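K.L.:
Predicted structure and sequence below. I'll ask about it afterward.
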Amino acid sequence: MPDPNPAALDFLLTRRSRPAKTLNAPAPAREALMPILQAAARTPDHGKLEPWRMIVLERAALDRLAGAATDHAAKLGLEPEVAEKGRKQFADSPLCVAVIEVQRASPKIPEIEQTYSAGAVCLALLNAALASGWGANWLSGWVAHDRAFVEAHLGLGANERVAGYLHLGTESSVPPDRPRPDLDTITTWVSA
């Protein structure tokens, strides 16, 4: 007979990301952030490759990245609303953890499994932040996927990419729940 954890299951059944635009200071201090990072690092990792790392972006770094996003967007000729969305992701964030996928050469572990593990780190970090009482949101966008931007401003290597930017802070409003998938539509049962 399994040993259930009803509180954990209830949390997972009711969890809801908080829109990044509703997050304000204060953000978790280093001692409050460490257990959240620890929980994220417990993500399944086939082959113990640790195909990810985390970069904690504090206020001065976020301000630097907001300016860099504005400059880089101008060089790319991005539409003003797209450029502004990238800038605001850093400018408005109380604290951000960039989860970086690190592809490691392995004869046993396919690259796609390393990608999945990095995505799982993002979800684990998001859920750990929410479970700790913080508002949290997982974003990406052009500031995550533009190679020149992430290499120049986050120092990423050729074998690295941003799996997600996890924004953490104090929520200013509780969002309404949104419609959830219909399990009958997305689930197939196979018994033989």
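P.N.:
Structure received.
K.L.:
from here on, contacts and neighbour counts on C-alpha atoms
P.N.:
OK.
K.L.:
burial count for residue 183?
P.N.:
The number of residues packed near residue 183 is 8, by other C-alpha atoms under 10 Å.
K.L.:
ok, which stretches of the chain are strands?
P.N.:
Listed in chain order, the strands of the chain (DSSP state E) span 23-24, 52-57, 95-102, 135-139, 160-171.
K.L.:
would you turn these into JSON lines with mean neighbour count and distance to residue 64?
P.N.:
Listed next are the strands of the chain as JSON lines, based on neighbours: other C-alpha atoms under 10 Å; distance: least, C-alpha to C-alpha, whole Å:
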{"stretch": "strand 23-24", "mean neighbour count": "20", "distance to residue 64": "18"}
{"stretch": "strand 52-57", "mean neighbour count": "18", "distance to residue 64": "10"}
{"stretch": "strand 95-102", "mean neighbour count": "24", "distance to residue 64": "13"}
{"stretch": "strand 135-139", "mean neighbour count": "24", "distance to residue 64": "18"}
{"stretch": "strand 160-171", "mean neighbour count": "24", "distance to residue 64": "15"}
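K.L.:
okay, now the residue lying closest to residue 124 once chain neighbours are set aside: neighbour count?
P.N.:
What sits nearest to residue 124 in space, not counting adjacent residues and going by C-alpha to C-alpha, 6 or more residues apart in numbering, is residue 40, at 4.8 Å. By other C-alpha under 10 Å, 23 other residues sit near residue 40.
K.L.:
Comparison target, given below:
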Amino acid sequence: MPARNQPALDFLLNRRSRPAKLFTAPVPSRRELEEIITAALRVPDHGKLEPWRLIVVEKPAFARLAGLAEARALALGGDAEKIAKGRGQYDLGQLAVVVISSPKAAEKVPVSEQVLSAGAVCLGLVNAATAAGWGACWLTGWPAHDPVFVADAFGCAPHETVAGIVHVATPPADAPDRPRPDLDRIVTWMNA
């Protein structure tokens, strides 16, 4: 029987999601964030393809991103609600790591698996930051799915997408846990 890592399992079973809009300063130092990123990049990447890249957004850059989101919402004919939703996480952001899914041409590795690898980086960031004592929240929002916004904001090429924007900062003291899935409803066991 394999050795059980009970502290790691307990951490995963008890990790809580907290809203990024409640995060405050301080944020991790560069060295602390590099440790979190190093841990997060230990994901399946199919033969060292590294089908992702990361952009660290520091506090001063959030104002520019909020302005870009507002300008894009206006260009799309958006109303006040669309503008507010577009600006929201950027107006309140403290520090974030943007995970860009950047699939590579690879005959034996489907693009879908490369995109999933970028998603694994997002979850790795959330888990590593939380394990390091910080609050972490994986968001996207409509601007993250808009090709014009992501090209202007993050320099995304046409084949790239934003897998996630992982905010990392000081979380609120505590928050109630969200409802968790009912395993009996979503899990099917096959034995033949």
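P.N.:
Yep, it's here. Note that the coordinates shown come from a computational prediction; the quantities given were computed from them, not determined experimentally.
K.L.:
can I get the strands of the first structure in a markdown table with distance to residue 145 of the first structure?
P.N.:
Listed next are these as a markdown table, based on distance: least, C-alpha to C-alpha, whole Å:
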| stretch | distance to residue 145 of the first structure |
| --- | --- |
| strand 23-24 | 23 |
| strand 52-57 | 16 |
| strand 95-102 | 11 |
| strand 135-139 | 11 |
| strand 160-171 | 7 |
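K.L.:
Would you map the helices across the second structure?
P.N.:
6-14, 30-40, 59-75, 80-92, 111-131, 147-154, 183-186 (DSSP state H).
K.L.:
what's the closest of the strands of the first structure to residue 8 of the first structure?
P.N.:
strand 135-139 (17.6 Å; C-alpha to C-alpha).
K.L.:
Looking at the strands of the first structure, which is nearest to residue 13 of the first structure?
P.N.:
Closest among the strands of the first structure, once you apply C-alpha to C-alpha, is strand 135-139, at 16.6 Å.
K.L.:
From the rest of the structure, what touches the closest one?
P.N.:
Contacts to strand 135-139 of the first structure, defined as C-alpha atoms under 8 Å, 6 or more residues apart in numbering, come from residues 17-20, 23, 122-123, 126, 129-130, 164-171.
K.L.:
redo that, cut-off 7 Å
P.N.:
17-20, 23, 126, 129-130, 164-171 (C-alpha atoms under 7 Å, 6 or more residues apart in numbering).
K.L.:
and which of these is nearest to residue 112 of the first structure?
P.N.:
Among these, and counting by C-alpha to C-alpha, the member closest to residue 112 of the first structure is residue 164, at 16.0 Å.
K.L.:
Isn't the closest one up against residue 123?
P.N.:
No. If you go by C-alpha atoms under 7 Å, residue 164 of the first structure and residue 123 don't touch, sitting 9.5 Å apart.
K.L.:
which residues touch the residue nearest to residue 124 of the first structure?
P.N.:
By C-alpha under 7 Å, 6+ apart, the contact list for residue 40 of the first structure reads 121, 124, 125.
K.L.:
ok, and the closest non-adjacent residue to the last one?
P.N.:
Residue nearest to residue 125 of the first structure in three dimensions, not counting chain neighbours: residue 40, with 4.6 Å by C-alpha to C-alpha, 6+ apart.
K.L.:
so what's residue 153 of the first structure closest to, chain neighbours aside?
P.N.:
In space, residue 153 of the first structure is closest to residue 65, 7.0 Å off (C-alpha to C-alpha, 6+ apart).
K.L.:
burial count for that neighbour?
P.N.:
24.
K.L.:
was I right about it contacting residue 89?
P.N.:
No. Contact criterion C-alpha under 7 Å: residue 65 of the first structure and residue 89 do not qualify, at 9.3 Å.
K.L.:
Are there residues contacting both of those two? Which ones?
P.N.:
By C-alpha under 7 Å, 6+ apart, no residue touches both residue 65 of the first structure and residue 89.
K.L.:
ok, residue 30 of the first structure - how many residues close by?
P.N.:
Neighbour tally, residue 30 of the first structure, other C-alpha under 10 Å: 9.
K.L.:
residues in contact with it?
P.N.:
Going by C-alpha under 7 Å, 6+ apart, the list of residues near residue 30 of the first structure is empty.
K.L.:
and it, how far is that from residue 155 of the first structure?
P.N.:
22 Å (C-alpha to C-alpha, to the nearest Å).
K.L.:
Could you do residue 19 of the first structure as well?
P.N.:
27 Å.
K.L.:
Please say which of these two ends up with more neighbours.
P.N.:
Per other C-alpha under 10 Å, whichever of residue 19 of the first structure and residue 155 has more neighbours is residue 19, with 18 against 11.
K.L.:
Contacts only, for the more buried one.
P.N.:
residue 137.
K.L.:
All set, thanks.
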